[in-house]
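Engineer: model this:
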Amino acid sequence: MKGDKHTGVSQFLLLGLSNDSELQPFLFGLFLSMYLVVVGNLLIILAVSSDSHLHKPMYSFLSNLSFVDICFTSTTVPKMLMNILAHNKDITYTECLTQAYFLMIFVGMHNFLLTVMDYNHFVAICHPLKYMIIMTPCLCVLLVLRSWIIIFCFFLLHILLLIQLTFSIVTEIPHFFCELTLLIKVATFDTLFNVNIILLYVSSILFIVFPITGILFSYSQIISSIVRMSSSASRYKAFSTCGSHFCAVSLLYGTALGVYLSLAVTHSSHESSVTSVMYTVVMLMVNPVIYSLRKKDVKGALRSFLTKAASGP
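Structural biologist: This next block holds a predicted model:
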């Protein structure tokens, strides 16, 4: 089919997870349930905001992470649910690019926040006496704010290059959302195709490789500091401080790595869309349990908030 550059009226088709009509009600119920669980992160944000004892760097970063998880899931799942209800797979060109843009933003911000949270643990365990001097409220705000600005601007460049590519009149995307790599893959090859590929590699290094490297380095220092502690009580406190974060990071990157390694062997687009659910939705469901519900102070704040909400003004 001849490729024509999109002007906002062309059509994209999200092929989704399955073409089986009998399976659609099950998928709708499953994803709706998972989405509601992720949106439950809003309760954590409200609980942390309402409790002055939790106005600390770690919980500030946790609130931002919960917000990013909600936004990430809200960018993909509602459109999928709407398409299932309407029995169609359409998504407009503008909607597709907008979805891809915000997906990149929230994925990048998720990785940055994990790195910042890891740095917070590194300072708390390796330099406890300097913690209050280093992790000031001003620094915490600047770390998050600068991350948002950098990510917004960098991925805007991605989109500006992406709109220069050409696509077929009806472009099929073998996924349930518009992913940047798939959009580049289904585009018609032209002179700007290689530029998009190069920028994709650069973004992977900046927003995946660098954060992972920083996290691994920090944890090597953290583990070294914990081993040198003479008191078992101090070691237990240090492990409890960073254990949840280490568990979440290991599950996220471990799952993503396992998915991409398996896809490198199978090269199946259908398996790509199915397995990506693990780290796009399922992992975001696990985060509140790992980060918040295992911490007594967060559970206490959540109970207090729900009690006040139930009793009314």
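Engineer: Only C-alpha atoms from now on, for both contacts and neighbour counts.
Structural biologist: Noted.
Engineer: ok, L85 - how many residues close by?
Structural biologist: 12 (other C-alpha atoms under 10 Å).
Engineer: I133 too?
Structural biologist: I133: 10 surrounding residues under other C-alpha under 10 Å.
Engineer: structure for this one too, so we can compare:
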Amino acid sequence: MNSSVSVFVLTGLGIKDDFQMILFLSILLSYIITLAANLFIMIIPIFYSNLQTPMYFFLYNLAFLDICYSSAVVPKMLMDLMSQKKMISFWGCMLQLHCFHFFGSTEVVLFSAMSYDRYVAIVHPLRYSTIMNYNVCCSLALCSWVIGFSHASIHSIMTARLPFCGPYVVKHFFCDIKPMLYLACTDVSLNFKVLNRVTGTLAITTLMLTLLSYVFISKFLIKIKTSQGRRKALSTCSAHFTVVTLQYGTAIFTYMRPSTKDSLDQDRSAAIMFSVITPALNPIIYTLRNNDTRTAIKKLFSIRHE
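Structural biologist: Just a heads-up that it's a prediction; the model follows:
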């Protein structure tokens, strides 16, 4: 593996000094919301047995992933906003790259598992607890983590083995694959092919599986005659579909379009959505769109005020 470079310099967000404090406070607030809201989703099922269901088991995994995903990037970003020297060690850079894609790709696979869970809950409600038993849920979650780790390992190992001849300036606010490949002093066409094909295959496959579940759900909803029954069924999956749209939209924009040096600024903007905004929005979307969670929140606050 490459050992000729010990430190990389990050260009950061490219924001003028006048706006750095405002941006720092905005990102810090989003990160605090990410930690607090996702921890809340992880903790609340402990106190309410009606939330100890397969859906909340997957939400627990998603909340944990969002915390890890955001923490792989945001703390370093906040430090760099307040620092003149935005440096990161070679192995720190590789670890950040690996973690970002590990947690991100695990999340998109988990979305497919969650969409299948919603399909079973809506189309086969009487057999839901039998089909989505403990072993099935654990297997689907474990599969998501294994696929995510394997996908990230391919990219991190291939990137770590590249020779970097300088200048060691990463045109990004964290170590992502594309800006790292542009620093290599060798042919990286294979790396870009792997990025487009492997990441593209993972994204398209999981997206198609997710959409397929919603196609079957839609067909079933057409058969529901009462509007109340249709609204109840829609409420169980509308939040999930909103989150999926946000995540896949930015992922496809970043990693599946042609790679050029000029596109790095656009990738940087998309990465802010990935690492800062989406992890903070996910728990808010789920709590606001889910009746059981809203009820649990109201009970929790009513107990505290008594």
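Engineer: TM-score for this pair?
Structural biologist: TM-score of the superposed chains, computed with TM-score structural alignment, normalised by the length of the second structure, equals 0.89; 305 aligned residues with a C-alpha RMSD of 2.7 Å.
Engineer: Tell me which residue of the first structure lines up with A113 of the second structure.
Structural biologist: Residue pairing (TM-score structural alignment): A113 of the second structure is matched to V116 of the first structure.
Engineer: What residues does that match make contact with?
Structural biologist: Contact analysis of V116 of the first structure by C-alpha atoms under 8 Å, 6 or more residues apart in numbering lists 61, 143.
Engineer: That one falls within a strand, correct?
Structural biologist: No. In this structure, V116 of the first structure is helix, not part of a strand, as judged by DSSP: H, G, I helix; E, B strand; the rest coil.
Engineer: Quick check: it vs L46 of the first structure, distance?
Structural biologist: Per C-alpha to C-alpha, to the nearest Å, V116 of the first structure is found 21 Å from L46 of the first structure.
Engineer: One more: K295 of the first structure?
Structural biologist: Between K295 of the first structure and L46 of the first structure the computed distance is 16 Å (C-alpha to C-alpha).
Engineer: Who are the contact partners of the nearest residue to F64 of the second structure once chain neighbours are set aside?
Structural biologist: Distances taken as C-alpha to C-alpha, 6 or more residues apart in numbering put N38 closest to F64 of the second structure, at 7.0 Å, once the chain neighbours are dropped. Neighbouring residues of N38 of the second structure by C-alpha under 8 Å, 6+ apart: 63-64, 66-67, 280, 283.
Engineer: Include distance to N2 of the second structure and neighbour count when you put those into a markdown table, please.
Structural biologist: Formatted as a markdown table, these follow (distance: C-alpha to C-alpha, whole Å; neighbours: other C-alpha atoms under 10 Å):
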| residue | distance to N2 of the second structure | neighbour count |
| --- | --- | --- |
| A63 | 35 | 26 |
| F64 | 32 | 18 |
| D66 | 31 | 27 |
| I67 | 30 | 21 |
| A280 | 36 | 26 |
| P283 | 40 | 26 |
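Engineer: buried ones in the helix or strand harbouring I67 of the second structure?
Structural biologist: For I67 of the second structure, the host element (DSSP states H and E) is helix 54-71. The neighbour-count check on helix 54-71 of the second structure (16 or more other C-alpha atoms under 10 Å) flags 54-71 as buried.
Engineer: quick one, helices of the stretch 151-300 of the first structure?
Structural biologist: Listed in chain order, the helices of the stretch 151-300 of the first structure (DSSP state H, counting those that start in this stretch) span 180-186, 193-204, 210-228, 232-266, 269-277, 283-288, 296-311.
Engineer: between these, which gets nearest to Y93 of the first structure?
Structural biologist: helix 180-186 (10.8 Å; C-alpha to C-alpha).
Engineer: mean deviation of the closest one from the second structure?
Structural biologist: On superposition with the second structure, the mean distance recorded for helix 180-186 of the first structure (mean C-alpha distance after the TM-score superposition for the first structure) is 2.1 Å.
Engineer: count of neighbours near the aligned partner of C175 of the second structure in the first structure?
Structural biologist: Using TM-score structural alignment to pair residues, one finds that C175 of the second structure aligns to C178 in the first structure. Using other C-alpha under 10 Å, C178 of the first structure is surrounded by 25 other residues.
Engineer: Over to the one 4 residues further on?
Structural biologist: Residues contacting L182 of the first structure under the criterion other C-alpha under 10 Å number 16.
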